[in-house]
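**Q** structure here, sequence nowhere to be found:
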């Protein structure tokens, strides 16, 4: 069996790859690894989920696994992932379990674990949970088994957290009155919490895709499919649109003119606003290798450093914690405000973005224009030995030569897929034709040197 944990928890097709039996076993193992060793008190866990119908039986399995180890379990019900993380931290729980596959379609589901304090797990904790799956354990009996209770009212505490956080951070009792926003809620976990927080702060809110039925989560909507949101912003004459994903830990924005504002641009907007107020720690932001080079140019020209990590918001968070930084994220819309949250929070990010708009009086398109995206070409090279991408001498030499040729105004990234035998070749350069030529040359080297069988690379281009 390969490693169960991916870039963000355990995911798979519900009831095939991710079964009730596996969910129960993972919960048992997690309680042993994440619970306080030798604690003289009863351990407490919070369990939440997104609206997928498969989340119901997986929740039952997780709750049973935790309670069978003597952990008291509180079921929160449908709640955004950052909401559960906040409640774990605020309530002093020993661990949290979120049933969600984030932006993935409905047949998928997943399990995300949080340790005490609301933090995602590092690789060592995940490896320990996987190892614990094979170990025998002593089962408590009688009064020693865990109690199970329901506390759906805790969702309202998360809404209060969003509202109070914005008011505290801005220090101006800021209001969003006068701003009209369209919220695409992806028929997901944020369908109640996000509209409530935005309206309480005074914004005029139009909701689309806010009626989850258990099967329509992320179905041609939300942050991975913003086309409907773009149309709705124009139709309603809104100041902006915000698209969340299924578990509401990421957000993509749309300006009044219908143009997408991605995570890189939102990070730049927040970084400049925080720097102006003296709130940007270390005068730096942390992003992944996938962030556009245009972000580097925009911020470095204004005295802000850009620090890069591996793909995945937990890698961003680890670098932020290690370096003492308080802003980071990914272009897909995971934005982490570390002073305010332990994970990406789409609603919180959007509220902070609107606060900058309200404070500056500038439209979103003007604020976002600080980042001029560098043309980017991405080529997926399938059916190759992805594990040799960093060790094959010819591939390494080709990458070095390409980086030297592009210089400081361009870059090359070869990244193995986390789930397939695919190597992703990305090239950024201000000359789009040159980007494509360099990318195609590198893809050819990868295909020739690492091939598992004869194949033709597939390519896409992004501006």
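**A** That came through, no problem. On a predicted model such as this, the values are computed, not experimentally measured, just so you know. Residues are numbered from 1 along each chain as shown.

**Q** only C-alpha atoms for contact and neighbour calcs from this point on.
**A** Noted.

**Q** next, the residue lying closest to residue 368 once chain neighbours are set aside: secondary structure please.
**A** Nearest non-adjacent residue to residue 368, counting by CA to CA, 6 or more residues apart in numbering: residue 265, 5.5 Å away. Counting by DSSP: H, G, I helix; E, B strand; the rest coil, the backbone at residue 265 sits in helix.

**Q** below is structure B, check it against A:
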């Protein structure tokens, strides 16, 4: 992680941690950099960058700032308008853009925003390019064997233009619809759109399959994205599914790259459940590549117990869907994701895609003629206690020898009946201490014992 960009883009409170000036400079660099790459390859046509945004009030400000920077550097900016992160990844790859930009702070409150960058292959942008952007923002850019105190503006006919590209979003919707394998005329499906990017996409897709759709939180006003809605506040959908007798419900986050589900009884089906259900389904069909499901270190201990029972191998990566995807590509795996609902189906997408995840869950339900509550049987979630503690220096707190000793002690006491994980936040001055065990009181006891050492050693802010 760099100074500005974390595991999922450049994120901060709008015009506080992330300003319109930042966005303009990011646009300036990307427009110039991709034009220069083209020029050095003998191509004088302008670079093409596609941009999507979520429903936050500040997204328009950042969109215009990015466009200003891009066209000032001579690149053409194509606008998808309000759309999902996975749609930007899809269109970037399919329509051969130099890169894609998504303006969103995902599940964060409306006053935050972010800039997510996507490579021409539809994947999260590589770290070496991110490092160049950060160097430019700090005024110490060295690239192409030169130090650049300033980068040139485009002039005359070289100035870029802006293109309305809503047709790209519509093509993505068509792509999702093409993946449907079953008629859903006999199903009642609930959709919680978090007043975010999925509000004008998810309903269209499921109605095309013939489902009777029940929609909540699909009236964005610029300040209600994720507010008591979506995958981070799923209790509303739980109640909605039960009250309306629905077969299943799906909740998305602000930019719809994650999905959590609710079964017919109103019980949560999180990302780990989804990995278990679809991993098991693929194995039964002899389609689970390398017999492996890719998880992160935050997946529940019970998931690994369930995979062991099914004879399914698993890998653990650092937290972040970019790391999951990198492992999947390097090791030829077809399914992976996070407990939070970022699920990647590498045959169909290069990023987590909440609506796609919904489609695949319904596919399993229809094919196996089972309810979601039945499909998740065999996976028992272990109690998990996760506590955050604000510290002066995340790395210093984690590397303290006494903290390490306490963590090792807890791990030894848990043995193979649980686990402890201590990790730093990617976006805050916070250390996260998590314990999973068969008993919640044991989890609390061990988490508190580690936090006490962190406090005693003076690391607390």
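**A** Everything's here; your move. Keep in mind that what you see is a predicted model, and the values were worked out from it rather than measured.

**Q** who touches the residue nearest to residue 368 of the first structure in this structure?
**A** Counting by CA atoms under 8 Å, 6 or more residues apart in numbering, residue 265 of the first structure touches 295, 368-371.

**Q** and it, what's its match in the second structure?
**A** Under the alignment (TM-score structural alignment), residue 265 of the first structure maps onto residue 273 of the second structure.

**Q** ok, its match to residue 65 of the second structure distance?
**A** 40 Å (CA to CA, to the nearest Å).

**Q** wait, residue 69 of the first structure sits on residue 29?
**A** No. Assessed by CA atoms under 8 Å, residue 69 of the first structure is found out of contact with residue 29, at 9.2 Å.

**Q** between these two, which contacts overlap?
**A** With CA under 8 Å, 6+ apart as the test, residue 69 of the first structure and residue 29 reach no residue in common.

**Q** and residue 398 of the first structure, what helix or strand is that in?
**A** helix 393-406 (DSSP states H and E).

**Q** just checking, what packs against the longest helix anywhere in the second structure?
**A** Longest helix in the second structure by number of residues (criterion: DSSP state H): helix 20-40. Applying 3 or more CA pairs under 8 Å, 6 or more residues apart in numbering; DSSP states H and E, we find helix 20-40 of the second structure packed against helix 57-72, helix 127-137.

**Q** same for the shortest one, what does it pack against?
**A** Spelled out, that is helix 127-137 of the second structure. So helix 127-137 of the second structure, by 3+ CA pairs under 8 Å, 6+ apart, packs with helix 20-40, strand 141-143.

**Q** what of the first one?
**A** The elements that helix 57-72 of the second structure packs onto, with contact taken as 3+ CA pairs under 8 Å, 6+ apart, are helix 20-40, strand 48-53, strand 76-82, strand 99-103.

**Q** just send those back as a markdown table, with mean neighbour count and distance to residue 460 of the second structure too.
**A** Shown next, in a markdown table, are these (neighbours: other CA atoms under 10 Å; distance: least, CA to CA, whole Å):
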| stretch | mean neighbour count | distance to residue 460 of the second structure |
| --- | --- | --- |
| helix 20-40 | 21 | 31 |
| strand 48-53 | 28 | 37 |
| strand 76-82 | 24 | 41 |
| strand 99-103 | 29 | 33 |
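
**Q** contacts only, for residue 371 of the first structure.
**A** Counting by CA under 8 Å, 6+ apart, residue 371 of the first structure has contacts 264-265, 268, 294-295, 297-298.

**Q** the same query, at a cut-off of 6 Å, please.
**A** With contacts defined as CA atoms under 6 Å, 6 or more residues apart in numbering, residue 371 of the first structure is in contact with 294-295, 298.

**Q** so it: helix, strand or coil?
**A** Of the three states, residue 371 of the first structure takes coil under three-state DSSP.

**Q** residue in the second structure matching it?
**A** Correspondence of residue 371 of the first structure to the second structure, assessed by TM-score structural alignment: residue 379.

**Q** so what corresponds to residue 337 of the second structure in the first structure?
**A** Correspondence of residue 337 of the second structure to the first structure, assessed by TM-score structural alignment: residue 329.

**Q** mind listing what its match touches?
**A** 287, 335-336.

**Q** scan the residues you listed and report the most crowded one.
**A** Counting neighbours by other CA atoms under 10 Å, residue 287 leads the contacts of residue 329 of the first structure with 34 neighbours.

**Q** what strand or helix carries that residue?
**A** Short version: residue 287 of the first structure belongs to strand 284-288, going by DSSP H and E.

**Q** same deal with residue 426 of the first structure?
**A** strand 422-429.

**Q** over in the first structure, tell me which residue corresponds to residue 393 of the second structure.
**A** Residue 393 of the second structure maps onto residue 385 in the first structure when the alignment is built from TM-score structural alignment.

**Q** count of neighbours near that match?
**A** Residues near residue 385 of the first structure, counting by other CA under 10 Å: 19.

**Q** thinking again about what came up before, mind putting the helices and strands packed on helix 57-72 of the second structure in JSON lines, distance to residue 369 of the second structure included?
**A** Listed next are those as JSON lines, based on distance: least, CA to CA, whole Å:
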{"stretch": "helix 20-40", "distance to residue 369 of the second structure": "49"}
{"stretch": "strand 48-53", "distance to residue 369 of the second structure": "37"}
{"stretch": "strand 76-82", "distance to residue 369 of the second structure": "36"}
{"stretch": "strand 99-103", "distance to residue 369 of the second structure": "37"}
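
**Q** residue 193 of the second structure is nearest to which of the ones you listed?
**A** strand 76-82 (13.0 Å; CA to CA).

**Q** got the angle between that closest one and strand 48-53?
**A** Put simply, strand 76-82 of the second structure runs at 20 degrees to strand 48-53, going by axes from the mean of the first three to the mean of the last three CA atoms, to 10 degrees.

**Q** and the contacts of strand 76-82 of the second structure?
**A** 48-54, 160-166.

**Q** now for the helices and strands packed on helix 127-137 of the second structure, which one comes closest to residue 186 of the second structure?
**A** Nearest of these (CA to CA): helix 20-40, 46.6 Å.

**Q** chain center to the closest one: distance?
**A** Chain-centre distance of helix 20-40 of the second structure: 24 Å, with CA atoms, centre = their mean, to the nearest Å.

**Q** quick one: the aligned partner of residue 199 of the second structure in the first structure and residue 11 of the first structure, what's the gap?
**A** Aligned by TM-score structural alignment, residue 199 of the second structure pairs with residue 191 of the first structure. For residue 191 of the first structure, the distance to residue 11 of the first structure equals 22 Å [CA to CA].
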